[in-house]
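Chemist: here is my input, please return the structure:
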Amino acid sequence: MTSVDKYTIELEKTLKGFSALAQDTRLRTFCLLMKAGPDGLPAGKIANTLDVTPNKLTAHLNVLTDADLLNVERQGRNMIYSVNRDEIATLMRRFTENCCEGAPECAGELVSEA
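Modeler: Model (predicted):
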């Protein structure tokens, strides 16, 4: 695989991750799950907390899961969703590498200003 091919694949993954978060319900879902920690939450609890119908939430959870931003695990009758923290770290690394050309201090200044 050439460096151009690798760059293209990495860019596509980065775009997919950020695109998945670029919608109100999905971003609120993601934030709720970040706060929930590694144990995550059942889909029903997410739907109730965000006041979203289960069918609509399922579609949003599928987008986030397809982008590898969420983990999903069946526990009995419940589907438990949690943030894929490894993928989030990778997403931020790719963002830094692509936008800052590998200079982490570029993003560090932005983060410290927020």
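Chemist: please count neighbours and contacts with C-alpha atoms only from this point.
Modeler: Noted.
Chemist: and stretch 72-81, how far apart are its ends?
Modeler: Chord length of stretch 72-81, first to last residue, is 5 Å (C-alpha to C-alpha, to the nearest Å).
Chemist: return the set of buried residues in it.
Modeler: Neighbour-count burial for stretch 72-81, counted by 16 or more other C-alpha atoms under 10 Å, picks out Val72, Ile80, Tyr81.
Chemist: same deal with stretch 35-45?
Modeler: Within stretch 35-45, the residues scored as buried using 16+ other C-alpha under 10 Å are Gly40, Leu41, Pro42, Ala43, Gly44.
Chemist: list the ones among the residues you listed that fall in strands.
Modeler: Counting by DSSP state E, the buried residues of stretch 35-45 place Leu41, Pro42 in strands.
Chemist: skipping its backbone neighbours, what lies nearest the residue nearest the centre of the chain in space?
Modeler: Per C-alpha atoms, centre = their mean, the C-alpha nearest to the average position across the chain is that of Leu69, at 3.2 Å. For Leu69, ignoring the flanking residues on the chain, the nearest one in space by C-alpha to C-alpha, 6 or more residues apart in numbering is Asn84 at 5.2 Å.
Chemist: next up, for comparison:
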Amino acid sequence: MESDNVILALAALAQSTRLDVFRLLVKHAPEGLAAGDIARTLAVPQNTMSSHLSVLSRAGLVSAQRFSRSIVYRADLARFRAVVLFMLRDCCDGRPEICAPLIESLTPCCQPKPKRKAQTHV
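Modeler: Below you'll find the model as predicted:
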């Protein structure tokens, strides 16, 4: 990933409404939400929300898909992952003593839930 792309993504998230939009879309991944639902949930006028969604789209953090008369937006988690990995790899410069504590602090919140084994009845 290029520095310019990371700067664009971080700049898009550096505004409170856009950060709220992205967080909301992550919570609704992978289904996404219609633009009107996003605006209503966050109590933002639709024309203002349209501008915020455009900024997030240009940064590659959200994608849009038209369904009939509505547009459904989804967080682009792969792009967000690329931004975060760029920051970790670039800033840590391959030094595990710097990166390891950062990654370790993420682990408790992001553990996949263990799959329950099917119980067999005898």
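Chemist: where in structure 1 does the longest helix along structure 2 align, residue-wise?
Modeler: Secondary structure of structure 2 read by DSSP state H shows that its longest helix is helix 77-92. Under TM-score structural alignment, helix 77-92 of structure 2 corresponds to residues 85-100 of structure 1.
Chemist: likewise for stretch 32-46 of structure 2?
Modeler: Counting by TM-score structural alignment, stretch 32-46 of structure 2 sits on residues 40-54 of structure 1.
Chemist: which parts of structure 1 are helices?
Modeler: Listed in chain order, the helices of structure 1 (DSSP H) span 3-21, 24-36, 43-50, 54-66, 85-99, 104-113.
Chemist: can you put these in JSON lines and add distance to Gly76 of structure 1?
Modeler: Converted to JSON lines, these look like this (distance: least, C-alpha to C-alpha, whole Å):
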{"stretch": "helix 3-21", "distance to Gly76 of structure 1": "28"}
{"stretch": "helix 24-36", "distance to Gly76 of structure 1": "20"}
{"stretch": "helix 43-50", "distance to Gly76 of structure 1": "13"}
{"stretch": "helix 54-66", "distance to Gly76 of structure 1": "18"}
{"stretch": "helix 85-99", "distance to Gly76 of structure 1": "24"}
{"stretch": "helix 104-113", "distance to Gly76 of structure 1": "40"}
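Chemist: quick check: Leu88 of structure 2 vs Phe80 of structure 2, distance?
Modeler: 12 Å.
Chemist: next one: Ala9 of structure 2
Modeler: Counting by C-alpha to C-alpha, the gap from Ala9 of structure 2 to Phe80 of structure 2 is 8 Å.
Chemist: before we move on, what about Ser3 of structure 2?
Modeler: Per C-alpha to C-alpha, Ser3 of structure 2 is found 14 Å from Phe80 of structure 2.
Chemist: more neighbours: those two, which one.
Modeler: Each of Ser3 of structure 2 and Phe80 has its neighbours counted (other C-alpha atoms under 10 Å); Phe80 has more, 19 against 12.
Chemist: thank you, goodbye.
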